[in-house]
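Visitor: The following comprises the amino acid sequence and a computationally predicted model.
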Amino acid sequence: MNKNSTHTALLWIVAAGFFMQALDTTIVNTALPSMAHSLGVKPLAMQSAIVAYTLTMAMLTPASGWLADRFGTRRVYFSAILIFVLGSLCCASAHTLGQLVIARVLQGVGGSMLLPIGRLAVLRTVRGEQYVSALAMISIAGQVGPIVGPTLGGWFVEAATWHWIFLINVPIGLVGMVAVHRYLPRETESSAPPFDLAGCALLSLCMLAFSLAVDVPFESHRVGWSSGLFLLGFVAMLAYVPYARRRRDPLFKLSLFGEPNFSVGLIGNLVCRIGSSAVPFLVPLLMQLELGYTPLQSGLMMLPAALAGTVAKRWIAPLIRRYGYDMFLLFNTLVVGGSIVGFALITRDTPLVVEAVILAIFGAANSMQFAAMNSVTLKGLSHEDAGGGNSLFSMVQMLAMGLGVSIGGALVKVFSEQSSATAMGFRMAFVCVGVITLGSALIFRQIKEAAVVAPQGTV
């Protein structure tokens, strides 16, 4: 097989891995009520299955690059697909929510390595101008996953059972493992620098404590536990600072925060993504539990958001060049937050076209928001800090996804109990997470525009 054929095969392998990871973050949402009924729990209790997956990926993502350097890209990528497939089989075999959560953790272990190691494999194999085209192809797979995920999940529930939303990963993964074994070049083990296990443990403890604290703060008899978890997370975060200052090669260098827009972008991303991540979890539940939609119908209703987001990506670069990052993010954040609040107005009497328009506005604005936030956060980093900054940024993204689901679900429970009406619980939850997103506009006002180079192509 010639070099071009090997490169093509590699891109398809990485794209398939990225597709599986992206698909699995969205395909579950429309199946949650059916899964909850099968497992004998309330639909909102299913949020733990989503949080377990995203939090596991957040904690293990920093280790992926070191594993690839230590044991070889080919071997680790093969193992990542294998673990992901085994996790998917365990998810499909779960008979209780606890079993499903454990299986999702296993799935998250594999998922945490699929994208970063796949991207690393492409970087080490494809050179020059072909690298940009290669990343473009891989990104398409990431865009297709969220588009087809909700609809595919709804269709599986109605045509077969919810178990197939996990079993679909098995044939894709098996083909991927065969392709990795055949096409990825063999590598010898290298003497990678020691991994900062203690630093990773501190940051993982911080994320885990904060995530668990959000799940329990609204029940009076558990407020003490929640406060203690928040304190533990805060202490772990503070402890990392002197630790990283003393260590020669910490997991994340403190110099990263010397770039002002990185700090602003990181905090803004965390706050903004809480609302954006709550929407894919709450909207399908609202449609099925309150509006009478079937799983397939609720999945199809998510298409306007996904398609509008794909189309809107081409608008980002010219808008930022014209208005700058600060003005663009200020206005666009208001649109994202406002559209999330708009979901609170949807009732059984709302015309279908109005629902579709709100979803499309959210999808378009949210897509541009993510791209602009990613760009402004990472653009100013030096070459030596780019790898660590990107890894920390990925951790924060995954953490925000889990927090969004946890906060959104908790708010629905609280307001539903207070008003004795689930519909009111959903409305107030959308208002609250929308306001949280709107609050991130104040953070983005701190962006130093002079430190950011306007994008010349896509962001």
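Guide: Okay, I see it. Residues are numbered from 1 along each chain as shown.
Visitor: okay, CA-based contacts and neighbour counts for the rest of this
Guide: Noted.
Visitor: Run through who's touching stretch 43-58.
Guide: Contacting residues not belonging to stretch 43-58 are listed as 25, 32-33, 35-37, 97, 100-102, 104-105, 107-109, 111-112, 207-208, 285, 394-399, 401-403, 405-406, 409, 413 [C-alpha atoms under 8 Å, 6 or more residues apart in numbering].
Visitor: can you do 6 Å?
Guide: 33, 36, 101, 104, 105, 108, 112, 395, 398, 402, 409 (C-alpha atoms under 6 Å, 6 or more residues apart in numbering).
Visitor: Find the nearest non-adjacent residue to the first one, please.
Guide: It stands for residue 33. residue 43 (5.0 Å; C-alpha to C-alpha, 6 or more residues apart in numbering).
Visitor: and what of the fourth one?
Guide: Excluding its sequence neighbours, the residue lying closest to residue 104 (C-alpha to C-alpha, 6+ apart) is residue 53, at 5.2 Å.
Visitor: before we move on, the earlier item: for residue 429, see how far away the residue nearest to residue 33 is.
Guide: 15 Å (C-alpha to C-alpha, to the nearest Å).
Visitor: dropping in the other structure now:
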Amino acid sequence: MTNQAVAPPTKLDGAVFKIAGVVVLGAIMSILDITVVSVAIPTFQDVFNATYAEVAWTMTGYTLALATVIPLSGWAADRFGTKRLYMLALLLFTLGSVLCATADTIEQLVAFRVLQGLGGGMLMPIGMTIMTRAAGPERIGRLMAVLGVPMLLGPIAGPILGGWLIEAASWHWVFLINLPIGIIGLVYAQFALPKDDPQPSESFDFVGMLMLSPGLALFLYGVSSLPETSTITANKVWIPMLVGALLVIGFVFYSFKPKHPLLDLRLFKNRNLAIASISLFVFIIAFMGAGLLFPSYFLQVRGESTLHAGLLMAPQGLGAMLTMPIAGALADKIPVGRTVPFAMALIAAGFFTFTQVGVDTSYWLLCGSLFVMGLGMGGTMMPIMTSALRTLGSHDVARGSTLVNILQQIGGSIGSAIMSVILTSQLNESTPVPGMTNPETGKPVTEAGLAIASQHGALPVAVPPSIIERGLAFVADSFATTFTVAFLLVLATFIPIAFLPRKRVPAGEAGSGDAGHVETPVMVH
């Protein structure tokens, strides 16, 4: 058979779009959930009478569940079939959402969020497995562009929707909103997804699972406890981090022995995959960590409501929506080493504004900077992953995407912890107010603490305006310092990006196996 006879289509057809609808629904659910819950944290503090550190576990528990289940996704898809597994993930996520709405205590909410995470962790990799089997390697760039645009609606709509639901209804609807979407997704999946044809070809690596999944969970638990303790010497930080790191290191040495390890680290011999992974890892630590603080600046320094803070973040998503389709099409034609550096330059330019933020920085300047950053985001992450995955064969792509998914979870958790610790340590240096102590902790009340409380009318007593002004200026400087650290990490990303391929590599050339059947590319989650 000639190459011309088997040449794959270069445009996405109706069959691919039909299946894409299912994957998009699941992805929007999981991404919406992350962004909606992030703006609900202050509400959870009031409703459950909990500290910020306790409420933060509603996010951390979800992340730990993701890290635990992601390594199993590739094997489970082969063993049980993608349609069956995707519908199970959708059901778990929807059930977890409904249970979250019934929570009476913060402990129950965290437990139900873990259940959500078990479903959410499988939604993305399994959904992308289904999609790339339908599209093929030559259309990965276009596929990423098509799926990326609606998925970006999650980060745009999440804070807006969350703020509106909390103000207009109650916090319960932050989770109940997933129920109708989940039901529609399950019915749609039943009729739209192709019938399963599971072909288990590998034995399950139980030894690897017993080292990797608990190791990742323990390490991320320790990292996520940093903002609460503000020191790495706390027992709940260094002990789980150490045990987790030892388990992961043990897995690294072990993984080269079995023929089919749970996570195939041999894939890092592929130059494109290794460079793409390093680039994304450094970038996610910087950008995802600081990204969580953008709404906090609007809430704590500028006194905006959750709804308005969400609206102010919208330009970033809008910018990404403009460039992502273009970048996806270009990724199938032009080496990313020639395009990604320009996109990263846009991100750095927009980010720089936030290193200079103050109490009254122009909203036009801030929103314009977020828009520029969004333009850069749309041309960065998806093209990098497209470049890496196009050089892998079918079996290697499934394994490579799992590697990158785990690195993204670790990078996001480390970035969030680092930025939270820096901001907290900065705020703790604020000047104490003479004669005022916190009745719950017994610690002195600071000017920064009073300033943040004043932005939402939560001052316990009358305070001179001069103290509030000094406190707000200090809080703004603390955010600027934290953003400066993130900005430097963004600049560091230019180092690995400089080594991205500048010559076009045909699909599947650098990988092993059949390049005509690609499985699991990664979407940033």
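Guide: Received the coordinates, thanks. These numbers were taken from a predicted model, which means no experiment stands behind them.
Visitor: And the TM-score between them?
Guide: Taking TM-score structural alignment, normalised by the length of structure 1 as the basis, the two superposed chains have a TM-score of 0.86; 452 aligned residues with a C-alpha RMSD of 3.4 Å.
Visitor: on that earlier part again, any idea how far the residue nearest to residue 104 of structure 1 is from residue 87 of structure 1?
Guide: Counting by C-alpha to C-alpha, the gap from residue 53 of structure 1 to residue 87 of structure 1 is 10 Å.
Visitor: go on, residue 413 of structure 1?
Guide: When residue 413 of structure 1 is compared with residue 87 of structure 1 (using C-alpha to C-alpha), they lie 29 Å apart.
Visitor: okay, the two: which has more neighbours?
Guide: More neighbours surround residue 87 than the other of residue 413 of structure 1 and residue 87, with 26 against 19 (other C-alpha atoms under 10 Å).
Visitor: Once you drop chain neighbours, what's closest to the counterpart of the more buried one in structure 2?
Guide: Residue 87 of structure 1 maps onto residue 96 of structure 2 when the alignment is built from TM-score structural alignment. Among residues not flanking residue 96 of structure 2 along the chain, residue 116 sits closest, at 4.6 Å (C-alpha to C-alpha, 6+ apart).
Visitor: Structure 1: which residue goes with the one you found?
Guide: Using TM-score structural alignment, the equivalent of residue 116 of structure 2 in structure 1 is residue 107.
Visitor: before we move on, what SS does its match have?
Guide: helix (DSSP: H, G, I helix; E, B strand; the rest coil).
Visitor: That one contacts residue 84, doesn't it?
Guide: Yes - between residue 107 of structure 1 and residue 84 a contact is recorded at 4.7 Å, counting by C-alpha atoms under 6 Å.
Visitor: Residue 157 of structure 2 pairs with which position in structure 1?
Guide: Using TM-score structural alignment, residue 157 of structure 2 pairs with residue 148 in structure 1.
Visitor: which residue in structure 2 lines up with residue 204 of structure 1?
Guide: Residue 204 of structure 1 maps onto residue 213 in structure 2, by TM-score structural alignment.
Visitor: Number of residues surrounding the residue nearest to that match when sequence neighbours are not counted?
Guide: Nearest residue to residue 213 of structure 2, sequence neighbours excluded (C-alpha to C-alpha, 6+ apart): residue 68, at 4.7 Å. The local packing of residue 68 of structure 2 (other C-alpha under 10 Å) involves 21 other residues.
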